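Engineer: A structural model of the following input is requested.
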Amino acid sequence: MSQTRIPAWITVGVLPAVNILMAFAVSAILFYYLDISPLEAAKIMWEGAFSNSEGIGFTLYYATGFIFTGLAVAIAFHAGLFNIGGEGQAYIGGLGVGLVCLLLGDTLPFALLLPLAIVVGGVFGAAWAFIPAWLQAKRGSHIVITTIMFNFIASALMAYLLVDVFKPAGTMAPESRVFAEAAWLPKMADLLAPLGLELSPSPLNLSFFWALICALLVWLFIWRTRWGYELRSVGANHSASAYAGIRYSRVVMVAMLISGMLAGFFALNVLQGELHQIKLNFVEGFGFTGIAVALMGRNHPIGVILASLLFGFLYQGGAELSFEFGVDRNIVVVLQGLVILFSGALEHMFRPRIEALYLLLARKGEA
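Structural biologist: Predicted coordinates for the structure are as follows:
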């Protein structure tokens, strides 16, 4: 019997790729049902997302939001926690970012305003994760239940604030006033123009770089610090980690606070970078999609970035598909669902066959 071990690239590379291809294969059946050529649909989605600077800008803009929420879920997963409250934490993080921009946008220079918005947005997101974390760590309340409840509480709180507190006089729209222009995050097209790179206007903004920095910091934290080792130990085996002297309650609090902080950063991209005001439901499900992003990315920052690019492609490409063929834009939700189905619920369906094929090829190579 061969003692060849299955390399990591099979698990983190080949298996997800096969699952995604199967999701797209099933999507082809759906397009046939809609009388749309699957090849033509794939071409339009690809060209809409990557063939020009505007499409790339929109794809990376969506991916930026997914990186924040995907990293938030991944951090909690490593501690054995299922933080399903990214939606609410991103919502409350937006409240923090919005307050900074509304109150100080006219007075502080941008060099001070941006780091303050980052800190306050992260603190507000972490604060919204604090009570569910404390209930899990100290009272044994299930983190899934409490974070779901806090999503609804966040939605109700923001609806109240936008209707009764932030809404300017003379308007019926549940939204705040527009931030001072000095508080807006620079768009990527404006940043690259002085360098001679002419890009079409898109929502892509400076927060994209902060998302990549956060991915690097998450990698360093999880795999290069004692705190990260304790977090992974608790996630791998709660009982063994307790026997080793690792305090479960401390790990839960740290993991959830960092998770909430990362979700809170989401508002930098959407509010400070694009909408320039606090609006109702600005998170738009990105917190929940972050769960799929983390699962597909195997809770690794590089995997989260790649999965975020895939979902950014689905968002932007789906919009082009909707415009070209006149189909309901909810087709994107269906495509996302198929990707989640094969990458999540059915992620191990093809594992035995892929591993058997690798071992067969490895034995032939040894012979």
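Engineer: From now on I want contacts and neighbour counts done on CA atoms only, so please keep to that.
Structural biologist: Fine.
Engineer: how distant is the strand or helix carrying F221 from the center of its chain?
Structural biologist: Per DSSP states H and E: F221 is located in helix 207-224. Relative to the chain's own centre, helix 207-224 is displaced by 13 Å; criterion: Cα atoms, centre = their mean, to the nearest Å.
Engineer: Could you also give me the structure for this second sequence? I'd like to compare it with the first:
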Amino acid sequence: MFTNRMFNILVPVISVLLGLIAGAIIMAAFGYNPLSGYQALWDGSFGDIYYFGETIRQVTPYIFTGLAVAFAFRSGLFNIGAEGQVIVGWLAAVWVGAAFDAPMIIHLPLALLASALAGAIWGFIPGLLKAKLGVHEVIITIMMNYIALHVSNALIRSVLSENQDSSDPIKESASLASNWLMEMTSFSRLHYGILIALFVAVIMWFLLEKTSAGFELRSVGFNQHASQYAGMNVGKNIILAMVISGAFAGLGGAMEGLGTFGYMPTHSAFTNLGFDGIAVALLGGNNAFGVVLAAILFGTLKIGALNMPTAADVPSELVEIVIALIIFFVASSYIIRWVLLRFKKEGK
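Structural biologist: All right, here's what the predicted structure looks like:
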């Protein structure tokens, strides 16, 4: 009999394979060569040391947003506001990075802390409304995405920037950029953020799996009524889960502000890092290490897609279709489980 752990491993793997197969069928149906398309995608992600560096750079914020969404899911909450939390975290990190002068040992941690705090505050508001008034967190977090987008643009244009286009660049002492990493990867934008992302993934795993606070958060996620009957403070745990989730997403914004760009431009639309984080969390099974693997896949697809139009004449939008299909198959995991069980029974 298949165990739950085997299902948790097989379902995402099968979902990815089915998504890739379906994507190949769509490519062939529109007259494109699937093998050439996927070869171009692979070459665009790992075929050159520069592309490899860019792929890892893209993976970094996906790890944070995936962890943010997964942490809320594990606590029984749906944080659809990771996008807004990324934006306010990005803004806070760049503001601290540009406004203060301090040694790197103080300046960089302070900028990272500011981003986490901004994301935590943005998560605290829907958590408080959920815990105290029963307002559904999905509605509040979606609305707060738009608030974050437009408020940050207004602050950049009117407060943080003189040229009305973007905020001032951060000071070197607050930068995550690494000369030796960039030189090693043919001057890609790879930075130290990937190390922080992996460290935070370990923190999430330890917090949820090895601490009493994590046990309470998971218990509330499984059954709020039973947790309350057992003496747990459900409202406090709801707020705590959203605060920690928001802090993770805020740090994802810091990766862009302090690492990839070094400043914060005004955004005419969402970054989609938070929304993609939902897919990363689903594919990763809401597990910290699963999220890291899912983020690697999504980073590979996103960066590799940029090479498909030039190398194989395949529209990069097809990768978005492949990602959507993977999410569809993950969401339909009960069908995959049913098929696996049928094969198991027939094999006896």
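Engineer: what's the TM-score here?
Structural biologist: TM-score of the superposed chains, computed with TM-score structural alignment, normalised by the length of the second structure, equals 0.95; 347 aligned residues with a Cα RMSD of 1.7 Å.
Engineer: And the next helix or strand past the helix holding F221 of the first structure?
Structural biologist: Counting by DSSP H and E, what follows helix 207-224 of the first structure is helix 226-236.
Engineer: What range does the helix or strand following that next one cover in the second structure?
Structural biologist: Counting by DSSP H and E, the next helix or strand C-terminal to helix 226-236 of the first structure is helix 238-243. Counting by TM-score structural alignment, helix 238-243 of the first structure lines up with residues 224-229 of the second structure.
Engineer: buried set for the matching stretch?
Structural biologist: Within stretch 224-229 of the second structure, the residues that count as buried by 16 or more other Cα atoms under 10 Å are 224, 227.
Engineer: Kindly report the same for stretch 207-221 of the second structure.
Structural biologist: Buried residues in stretch 207-221 of the second structure, counted by 16+ other Cα under 10 Å: 208, 214, 216-221.
Engineer: And R189 of the second structure, what's its match in the first structure?
Structural biologist: Using TM-score structural alignment, R189 of the second structure pairs with P203 in the first structure.
Engineer: What is the burial count for that match?
Structural biologist: Burial of P203 of the first structure is recorded as 21 neighbouring residues (other Cα atoms under 10 Å).
Engineer: Would you check that it makes contact with G57?
Structural biologist: Yes - here P203 of the first structure reaches G57: they are 6.6 Å apart, a contact under Cα atoms under 8 Å.
Engineer: Who are the contact partners of the aligned partner of V252 of the first structure in the second structure?
Structural biologist: The equivalent of V252 of the first structure in the second structure is I238 (alignment by TM-score structural alignment). I238 of the second structure makes contact with 75, 77, 127-128, 130-131, 217, 220, according to Cα atoms under 8 Å, 6 or more residues apart in numbering.
Engineer: The first structure: which residue goes with F275 of the second structure?
Structural biologist: Aligned by TM-score structural alignment, F275 of the second structure pairs with F288 of the first structure.
Engineer: I meant to write T141 of the second structure there.
Structural biologist: Per TM-score structural alignment, T141 of the second structure is aligned with T147.
Engineer: element containing its match?
Structural biologist: T147 of the first structure belongs to helix 143-164, assigned by DSSP H and E.
Engineer: average offset between that helix and the second structure?
Structural biologist: Once fitted to the second structure, helix 143-164 of the first structure is off its aligned match by 0.9 Å on average (mean Cα distance after the TM-score superposition for the first structure).
Engineer: Which strands and helices lie in contact with that helix?
Structural biologist: helix 86-104, helix 110-134 (3 or more Cα pairs under 8 Å, 6 or more residues apart in numbering; DSSP states H and E).
Engineer: after it comes which helix or strand?
Structural biologist: In N-to-C order, the element after helix 143-164 of the first structure by DSSP H and E is helix 188-192.
Engineer: sorry, back to before: among the contacts of I238 of the second structure, which one lies nearest to S173 of the second structure?
Structural biologist: G127 (34.1 Å; Cα to Cα).
Engineer: The closest one and A148 of the second structure: what is the separation?
Structural biologist: Distance, G127 of the second structure to A148 of the second structure, using Cα to Cα, to the nearest Å: 16 Å.
Engineer: more crowded one of the two?
Structural biologist: Using other Cα under 10 Å as the criterion, G127 of the second structure and A148 rank with G127 on top: 29 against 22.
Engineer: The more buried one pairs with which position in the first structure?
Structural biologist: In the first structure, G127 of the second structure lands on A133 (TM-score structural alignment).
Engineer: got a list of what its match touches?
Structural biologist: Applying Cα under 8 Å, 6+ apart, we find A133 of the first structure in contact with 143, 252-253, 256-257.
Engineer: tell me which of those are still there in the second structure?
Structural biologist: Contacts conserved in the second structure for those, counting by both residues aligned by TM-score structural alignment, their matches' Cα atoms under 8 Å: 143, 252-253, 256-257.
Engineer: Tell me which of the residues you listed fall in helices.
Structural biologist: Among those, the residues falling in helices (DSSP state H) are 143, 252-253, 256-257.
Engineer: Which one of these sits in the busiest neighbourhood?
Structural biologist: When neighbours are counted by other Cα under 10 Å, M256 leads those with 31 neighbours.
Engineer: from memory that residue sits against I131, does it?
Structural biologist: No - with contacts counted by Cα under 8 Å, M256 of the first structure stays clear of I131, the gap being 9.7 Å.
Engineer: Just give me the residue right at the centre of the first structure.
Structural biologist: Centrality entry for the first structure: nearest residue to the mean C-alpha point is F66, 2.5 Å, by Cα atoms, centre = their mean.
Engineer: So for that residue, what's the nearest residue that isn't a sequence neighbour?
Structural biologist: Excluding the flanking residues, the one nearest F66 of the first structure by Cα to Cα, 6 or more residues apart in numbering is S308, at 5.2 Å.
Engineer: dump the residue contacts of the corresponding residue of the second structure for A319 of the first structure.
Structural biologist: The equivalent of A319 of the first structure in the second structure is L306 (alignment by TM-score structural alignment). Counting by Cα under 8 Å, 6+ apart, L306 of the second structure touches 41, 44, 316.
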